[in-house]
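Trainee: sequence and predicted model, in that order:
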Amino acid sequence: MELEYLKIIITICLAVIGWLIAHSFTARRDLKNKQRELSTTHLINAYRILTNDVANRELTDERKEKLENILADIQLFGSKKQVEFAKNLAITVAEGNQFELNPLINSLRNDLRKELNLSKVEGNIKWLRFTKSK
């Protein structure tokens, strides 16, 4: 009779340990997925603002503020390479020099396409800009 109780206790303990291990792995996976989702969302937003609002446009006060915020987001969520591009861009803009966005935009595009399981695209973006009608 005692052997039956021992078997039941061991079975229950193994089930609880298995559940705890599975829960731990699931929690880690969920956290990693949430981090990836948050990072991807911010980098997509940064990419959109850089390509639509900043690149090849006159830098108004509003666009300057957007660029400041985007560079901060990229330095928080971007890859090491993107962080370096963002730092260099910030220094170049602060010094009042002409700046090139293509390296940063291409890096963002390549990493986002990889994260979204899309094929790699070579070359720079082609810009379409309309002039304002009078």
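Mentor: Here it is on my side, so go on. Everything quoted here is computed from the prediction, not taken from an experiment.
Trainee: switch to C-alpha atoms for all contacts and neighbour counts from now on
Mentor: OK.
Trainee: can you count the residues close to Val93?
Mentor: Neighbour count for Val93, taken as other CA atoms under 10 Å: 15.
Trainee: do the same with Ile49
Mentor: Ile49, neighbours per other CA under 10 Å, totals 16.
Trainee: state the helix or strand in which it lies.
Mentor: Following DSSP states H and E, one finds Ile49 within helix 2-49.
Trainee: contact partners for the closest residue in space to Ala86 that isn't next to it in sequence?
Mentor: Spatial nearest neighbour of Ala86, excluding adjacent residues (CA to CA, 6 or more residues apart in numbering): Leu71 at 5.6 Å. Neighbouring residues of Leu71 by CA atoms under 8 Å, 6 or more residues apart in numbering: 86-87, 90.
Trainee: check it against this one:
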Amino acid sequence: MAEWYTATSDEAQQRLVGAWPDAPIENLEVCGFLLETARVQVLAYAPETGMLAGAVELALVQFGLADRLADVLVLLDADPTDPPINYVYAQLQQATNLWNAGRVSGGGDAGVEQFTFTPRPLDKTIKQIIRPVHGGPRVR
């Protein structure tokens, strides 16, 4: 299943650069700070039942199958403490936002040709990745 991004080994760094080519791996300490801070922020915003077991349990409860959680986790070959894929993706996006926020000059310039932007940590797009808005039941 999904694993949090880190920069703690060569393999983890290769995985990170594969997903985020501009990751600041030339300074592993800063890169680690960004990834860990992003992970903490994602978990702080996530619902309490955010780990895989909690998400699966919520789905099973909806169908009256809460007692089948262990069976489903075995079928998924999943560790119940693995983070959901959307949390890992949100961590990557948040780390990117944090890195970009730190690179903006005092005048607000970032990039080329005077392109400017203001990154917003844990912006609404990342919040939607962590806590998707679900519509009501479908009526046929």
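Mentor: Great, that's in hand. Just so it is clear, the model here is predicted, and its values are computed rather than measured.
Trainee: now the TM-score, please.
Mentor: The TM-score (TM-score structural alignment, normalised by the length of the first structure) is 0.29; 57 aligned residues with a CA RMSD of 4.0 Å.
Trainee: circling back: between the contacts of Leu71 of the first structure, which is closest to Ala22 of the first structure?
Mentor: Nearest to Ala22 of the first structure among those, counting by CA to CA, is Ala86 at 39.7 Å.
Trainee: next structured bit after the host helix or strand of the closest one?
Mentor: Ala86 of the first structure is located in helix 80-94, with elements delineated by DSSP H and E. Using DSSP H and E, the helix or strand that follows helix 80-94 of the first structure in sequence is helix 102-115.
Trainee: what is the burial count for Leu76 of the first structure?
Mentor: 15.
Trainee: state the distance from it to His42 of the first structure.
Mentor: 10 Å (CA to CA, to the nearest Å).
Trainee: for the helix holding Ala86 of the first structure, which positions count as buried?
Mentor: Within helix 80-94 of the first structure, the residues scored as buried using 16 or more other CA atoms under 10 Å are 82-83, 85-87, 89-90.
Trainee: tell me what that helix is packed against?
Mentor: helix 61-77, helix 102-115 (3 or more CA pairs under 8 Å, 6 or more residues apart in numbering; DSSP states H and E).
Trainee: now do that helix and helix 102-115, the angle between them.
Mentor: 150 degrees (axes from the mean of the first three to the mean of the last three CA atoms, to 10 degrees).
Trainee: sounds good, over and out.
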